[in-house]
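Asker: show me the folded form of this:
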Amino acid sequence: MSNAKQENPDSSTTLTDEELRTLDAHWRAANYLAVGQIYLLANPLLTEPLRPEHVKPRLLGHWGTSPGLNLVHTHLNRVIKERGQDALCIWGPGHGGPAVLANSWLEGSYSTTYPDVSRDAAGMERLFRQFSFPGGVPSHVAPETPGSIHEGGELGYALSHAYGAALDNPQLLVACVIGDGEAETGPLAASWHSNKFLDPVHDGAVLPILHLNGYKIANPAVLARLPEAELDELLRGYGHAPLHVTGHDPMQVHQDMAQAMDTALDRITEIQRAARQEGGTDRPLWPVIVLRTPKGWTGPAEVDGLPVEGTWRSHQVPLAGVRDNAEHLQQLEEWLRSYRPEELFDERGRPRGQVLACVPDGARRLGATPHANGGLLLRELPIPPLERYAVAVDKPGATLHEPTRVLGDLLETVMAATGERRDFRIVGPDETASNRLQAVYVASGKAWQAEMVHVDEHLDRHGRVMEILSEHTCQGWLEGYLLTGRHGLFSCYEAFVHIVDSMVNQHIKWLRTSRRLPWRAPIASLNYLLTSHVWRQDSNGFSHQDPGFIDHVLNKSPEVVRVYLPPDANTLLSVADHALRSRDYVNVIVAGKQPCFDWLTLDQARAHCARGAGIWTWAGTEDSSREPDVVLAGAGDVPTQEVLAAAQLLRHHLPELAVRVVNVVDLARLLPAEEHPHGMPAAQYDALFTQDKPVIFAYHGYPWLIHRLAYRRTGHPNLHVRGYKEIGTTTTPFDMVVRNDLDRYRLVMDVIDRVPGLAVRAADVRQQMEDTRLRHHAWIREHGTDLPEVADWTWTA
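Answerer: Presented below is the predicted three-dimensional model:
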């Protein structure tokens, strides 16, 4: 039996017998194709009895979720076609590839994308063979899947991706199928609150479809075991009005699913009409469909005397021994023939008219929507000339600015320039103003659909700055936004961006794969601005001190990842300009929000960023007639300041020493050219850092990363890196660098220790440096502030 329960249903859909047969034919065809992909190498239409050689030697794939996904796809087709609705679907359940591929092939979008997989018997055989097969396609929804922007099996992120796709897409319906396993994850639980940020005037609609088939891989699903009333309370608490479809009998489920779909879309239409035409501002209760069907529905009821359909045993491959077990082979053939393929496909393997009667045309097919190939819709971002925002630098180190505040002025102009077209957003976990980007509020407030009170500031029902204290949700929103053809920036405290490590990993994999697909157009890069960083989290303490996101990102595909460490405001402007214009990258920019010395003019910053690493001749003391005695290198704003302070000390105490100062803004430049597109050729690296001179490298993050990047360089044995050593606390700013041996005095001691002949000749200088460090230790404990010569330090040539 089946039931579709709705509170005050808006629709009373009753399908005719012909409509039911049409929907059922499409659903059976999709189920047949899903099973075929998991099992068959040949004999796709069962024109002869099934034999072991027709079956794949390795059976991979997931059947359990496929019938439910096929049902959703079939019914989305109906409402899209009948209503002329632009739609996109996010397929959340893990490894639902067989279903989505089957439907893409049925509607013809797959054959359009891959002409060799034609919509006939030969193409069906290719479709079956390639699935989870060497040289073929993955078992989950992936970049190779037409109509997809979400990696199947990336559990937890489907709903936030869906909302990101809907933002600023007022005519788009984004359906989102949430598996009951995914529904147990923390990121998914937080993303239910995205409806408090969805503007019914300027944004599209998200229709969550919670698919409860009872089990995960081996265990019951939590939400599937909740009493219906309790689940309703949960969903209503999240701000949704639930519509239930439950059953086993296909014809009744079709009828009930059609009713639920029409009711949901009617409610969405009314919500949008009230907001857009009547100016309504009450936060609506958006519909959600709760679909309960058996796991492995229509598959084998029992295998080897054990129940399969409706249990966890149907999760992956219900019949595992088909090639060796005659009984299993017979069951597989009976299973396939139960869909009556002769009614669904003609003698040439083409879908019959009844199967395709509910399929939309052209770009409204779910596998053909341009919203799933966002680069096709992408427009250039209107970035103004940087000269309007650059800080004046008459000489290095004479003035200070907060780099991210300077960037905020630029971002405010970009936000204003995209006000009409609405294709740029800034996301972050409650830190936009904390990170000094609050200038953007002049152009757009913070998106908010929940209650507002008189003390609130900058809240805006139509805002495009998005803050929620869930890094996962921020990341998911931005990924969905970018993948559907828009631009954005994620601003975050450096220590806590680690929360999205696995999400950025999946996005990088997506970009790497999509770059190899000629039909996927490049999208805007995913840009991180990491500030409130490790060296300026002295007030918040150890818990807020972690620069390791850089290490995580640089482990990933080199053609996709970029890491930038601008040392001042103008280099941050130059880097941000490049990142915001770029395509198909993940750009990580680490920049401070605290006052920082201005080192370079805008023109100098542009040239320095173009090089990625270069000599600051004005900072060193090397004689052009000979090689330097030592190289002081820095990467990051605080390390750069310490390098320059050390160079100044060396000039004063050891004026005869030839010191070269190198600054690195693009960290990948340290890699060999054959390892990264931004890597330096060996001759260029050796010219910059020398082959045999000591290199004292002050680095923003964990020091061993620099060794890993440069380990193949000729001069690597001479490389000594100082960085964060996981030593932190609540203390003064300078004490943070002292505790981690990154301070100017320690760097001078390193020079003395490593330049041949200096250990004896400059022993007194070394002792002065060590004494100053000891004096610092006593001073901060008495006064609570840094030494005056540190706090009041300025650069002098």
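Asker: for the rest of this, base every contact and every neighbour count on C-alpha atoms.
Answerer: OK.
Asker: neighbours around G61, how many?
Answerer: G61 has 24 neighbouring residues, counting by other C-alpha atoms under 10 Å.
Asker: over to V760?
Answerer: Using other C-alpha under 10 Å, V760 has 11 other residues around it.
Asker: is it in a helix, a strand, or coil?
Answerer: helix (DSSP: H, G, I helix; E, B strand; the rest coil).
Asker: what packs against the one helix or strand I508 maps to?
Answerer: Using DSSP states H and E, I508 sits within helix 501-514. In terms of contacts (3 or more C-alpha pairs under 8 Å, 6 or more residues apart in numbering; DSSP states H and E), helix 501-514 is packed against helix 471-483, helix 549-554.
Asker: which neighbouring elements make contact with the last one?
Answerer: The reference is to helix 549-554. Contacts defined by 3+ C-alpha pairs under 8 Å, 6+ apart place helix 549-554 against helix 501-514, strand 561-564.
Asker: counting by contacts, list what the helix or strand following the shortest one packs against.
Answerer: Next in sequence after strand 561-564, counting helices and strands by DSSP H and E, comes helix 569-581. For helix 569-581, the helices and strands in contact under the criterion 3+ C-alpha pairs under 8 Å, 6+ apart are helix 403-417, strand 586-590, helix 602-611.
Asker: next, the second sequence, to be compared with the first:
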Amino acid sequence: MYSFEPYTGRPIRLDLLVHKGETSMDAPTPATALTSVELEQLDAYWRAANYLSVGQIYLFDNPLLKQPLDRAHIKPRLLGHWGTTPGLNFIYAHMNRAIRAHDLDMIFITGPGHGGPAVVANTYLEGSYSELYPNITRDEAGLRQLFRQFSFPGGIPSHAAPETPGSINEGGELGYSLLHAYGAVFDNPDLIACCVIGDGEAETGALATSWHSNKFLDPRGDGAVLPVLHLNGYKIANPAFLARIPRHELESLLTGYGYRPIFVEGDEPSDMHQKMAAAVDQALAEIRGIQRRARDGGETTRPTWPMIVLDSPKGWTGPKEVDGKKTEDYWRSHQVPFGDLDNPAHVRLLDDWMRSYRPEELFDAGGALKPELAALAPTGERRMGANPHANGGKLLRDLRLPDFRDYRVELDAPGSVVSETTRTLGAYLRDVVRDNPDNFRLFGPDETHSNRLSAVFEVTDRTWVAERYPYDDHLAADGRVMEILSEHACEGWLEGYLLSGRHGLFSCYEAFIHIIGSMFNQHAKWLKVCNEIPWRVPVASLNILLTSHVWRQDHNGFSHQDPGFIDHVVNKKADVIRVYLPPDANTLLVVADKCLRSRNLVNVIVAGKQPEQQWLDMDAAVTHAGVGVGIWDWACNDQGGEPDIVLAAAGDVPTMEMLAAIDLLRTLVPDLKIRFINVVDLMTLQPAEEHPHGLPDEEFDLLFTTDKPILFGYHGYPWLIHRLTYRRTNHDNLHVRGYKEEGTTTTPFDMVVLNELDRFHLVIDVARRVPKLQAQAAHLQQQMLDKLGAHTQYIHAHGEDMPEIRDWKWAR
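Answerer: Predicted structure coming up:
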């Protein structure tokens, strides 16, 4: 049983960690870890990275300052961020030293926003950048191109973007770095993720939750995260509050999160190098000690993991003042410390600043990094820019997937069986978990059981490394189900897990997936760019299952009723996103198998968890899901001729209501010719020119006709169907029913009545839109209005839906 390791409350004293002659990483490390030569070389390497970073922000030409700077050497537009960069360079240099000293498998995750100059500079210095971009050579010409391309048209972004070697976290939108770091080390026992967290980033809600990821890290089978909280005091124009609270308060906060903070504070470089080297070695020793005790000694207490707090000036080594105003160690150094390079004084200031790094000591006359400095970087895949975990497709293994047909729901005829769709999927996922014990995890905010996926607990538990009680249910350190009541954490862990070469699925209540809308947005953008970068190897897709959806949240009420995430998803590039609305269990199995096999996509699946009629046998489901849209012949009576109306549906509840409406219409107006179309793959509605899954116009017209009225029942907001089909021939005849932002705590059927997606309103719509029904439309409408009135009276009297609604079955 895991329990809390006691913490004394005393800060770590680096000056007491002196055990001469010991080299094991399990041993304390001397406080003065660097010789004078090591110190000089490490500082020179840091200066080189800082020089390259300033050059990227400012220079267009003259990369080695062989001539005095003038305006022609400087970019016309200055973009990028300096304030965080020297700290990132400092940390990167020290991690390089640790990798070489201890042969570490390490990746570098950059949390601070706009940290691109630092990561690009360091991957260039280590050589990984030029290997991936041969035009950026390791000489004067390459330096010129390196500087010119940064934040420049046709060049590279200012973030640690997909174009940046070694990056799995862009650092543009803040808050996700620590989650990505933990996601990357789950099931990676030898990997260490050095994660730099900016003090501004630490103010976000996602990052504040991220600290608790250590309660889910099993030292026996997972790797380790070394968080480095970088306090440089300021954000864009305001102080960062973690830098403005007393030291003991910050220490108590981090200790309360379950970490042992090691503080490195100051601004004098040689002193800071010694402190940082000792801090890194001490943290690594503690990490190895924790892992050794868990793996070899059977230690079962939850460990207190080390972390580093680096307190250094913002814009460190930059201009202390510009035009008489404080710049270094102040918010003015956040972006470009000074502009207006038409001012000769500013040009001289930039020249002095860059020469202060003494580039002649760092690069030879041809622009190559001097050999004694180049030797400080790790080699091969030990370089953080070349580590395969940061290009996870290189490590990706296909899942061992069972045959989804083995989990089918057997049915004699459409509607003859009632079952819970996601419970069927749960049995399939159970065996996916069983057959992929180190390569697949299920993520969700405490909803696996609620979402009817609980079959997975037959083969695994929930991951849990905090305290456990004897009566706890399915908690274990090595569980494969990751549950925490934070959608941010679930999404961030999964993204890190995928980007480092594994597979997973995120299950969530539909209404609350909006919480990670921005995270999805960033990941979709990341994948879009990765698709354009040849050296980025495709990773497993981000699979999101939305259940407990809008139409079956009648018991929880209006706050739980929102299908709008789909609208957000379809804004992204067509080569990245897919949206599926399987109407039953067998179709869901086909779709899930397809999604788990896919690469570099975001797959969103919407499927209900409540008992519902099943429509397709497995052979029909395979065919239907394979095309994504099709006529259900058994629900039609237009065979051999043209329909009077096309009825269509996307989503399980709209499908049921549309079929119920067909049942009514076949009784009330038996000569009405009806065609029914079901849509599984929402993107088939777009033209083929707009989406890879889009139907060609001729196929769409064949299905939906070119001139007949179309009534479409849709799971979400109606306007999206219009948006996807507005270029289709028959769009003018399309009428869509869907969610109209009406909801409350009520009965299941009343939810569709409130939004006019119910069978009675659908019959009224048909009567109004089919020319041949105009003579009897008024009477049909009155019959349906009477039914709606009876429904309202019944639910107010009995608190449940009428028997004819509850017991309705498709029987044609």
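Asker: work out the TM-score between the chains.
Answerer: Laid over one another, the chains give 0.98 as their TM-score (TM-score structural alignment, normalised by the length of structure 1), with 791 aligned residues with a C-alpha RMSD of 1.0 Å.
Asker: so which of the helices and strands packed on helix 501-514 of structure 1 is the most surrounded?
Answerer: Most buried of these, by mean neighbour count (mean count of other C-alpha atoms under 10 Å): helix 471-483, with a mean of 28.
Asker: quick revisit: superpose on structure 2 and give me the mean offset of the helix holding I508 of structure 1.
Answerer: In the superposition against structure 2, helix 501-514 of structure 1 averages 0.2 Å from its aligned positions (mean C-alpha distance after the TM-score superposition for structure 1).
Asker: what's the angle from that helix to strand 586-590?
Answerer: 140 degrees (axes from the mean of the first three to the mean of the last three C-alpha atoms, to 10 degrees).
Asker: picking up where we left off before, distance to A363 of structure 1 added to the helices and strands packed on helix 501-514 of structure 1, as TSV?
Answerer: Below are these laid out as TSV (distance: least, C-alpha to C-alpha, whole Å):
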stretch	distance to A363 of structure 1
helix 471-483	17
helix 549-554	36
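Asker: the residue opposite A240 of structure 2 in structure 1 once aligned: what's it in contact with?
Answerer: Following TM-score structural alignment, the counterpart assigned to A240 of structure 2 within structure 1 is A221. Residues in contact with A221 of structure 1 (C-alpha atoms under 8 Å, 6 or more residues apart in numbering) are 180-181, 184, 212, 214-215.
Asker: switch to 7 Å and redo it
Answerer: 180-181, 214-215 (C-alpha atoms under 7 Å, 6 or more residues apart in numbering).
Asker: equivalent analysis for Q614 of structure 2, please.
Answerer: 414-415, 417-418, 584-585.
Asker: which residue lines up with it in structure 1?
Answerer: For Q614 of structure 2, the residue aligned by TM-score structural alignment is D598.
Asker: check Q783 of structure 2 too.
Answerer: Under the alignment (TM-score structural alignment), Q783 of structure 2 maps onto Q768.
Asker: a helix runs through that match, doesn't it?
Answerer: Yes: membership of Q768 of structure 1 in a helix is supported by three-state DSSP.
Asker: quick one: it and L649 of structure 1, what's the gap?
Answerer: 11 Å (C-alpha to C-alpha, to the nearest Å).
Asker: find the residue at the geometric middle of structure 2.
Answerer: Relative to the mean C-alpha position of structure 2, the nearest C-alpha, by C-alpha atoms, centre = their mean, is the one of E495, at 4.3 Å.
Asker: trace that residue over to structure 1, please.
Answerer: Taking TM-score structural alignment, the alignment pairs E495 of structure 2 with E479 from structure 1.
Asker: out of the helices and strands packed on helix 501-514 of structure 1, nearest to D623 of structure 1?
Answerer: Closest approach to D623 of structure 1 among those (C-alpha to C-alpha): helix 549-554, 35.0 Å.
Asker: outside of the closest one itself, list whatever touches it.
Answerer: By C-alpha under 7 Å, 6+ apart, the residues outside helix 549-554 of structure 1 that reach it are 498, 561, 705.
Asker: make a markdown table from these and add neighbour count and distance to A668 of structure 1 to it.
Answerer: Conversion of the contacts of helix 549-554 of structure 1 to a markdown table gives the following (neighbours: other C-alpha atoms under 10 Å; distance: C-alpha to C-alpha, whole Å):
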| residue | neighbour count | distance to A668 of structure 1 |
| --- | --- | --- |
| H498 | 18 | 20 |
| V561 | 24 | 9 |
| L705 | 18 | 11 |
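Asker: average offset between whichever strand or helix holds E251 of structure 2 and structure 1?
Answerer: According to DSSP H and E, E251 of structure 2 maps onto helix 247-256. Its matched residues in structure 1 lie on average 0.3 Å from helix 247-256 of structure 2 after superposition (mean C-alpha distance after the TM-score superposition for structure 1).
Asker: likewise stretch 276-294 of structure 2?
Answerer: Stretch 276-294 of structure 2 sits 0.3 Å off on average (mean C-alpha distance after the TM-score superposition for structure 1).
Asker: so where in structure 1 does that stretch end up aligned?
Answerer: By TM-score structural alignment, stretch 276-294 of structure 2 lines up with residues 257-275 in structure 1.
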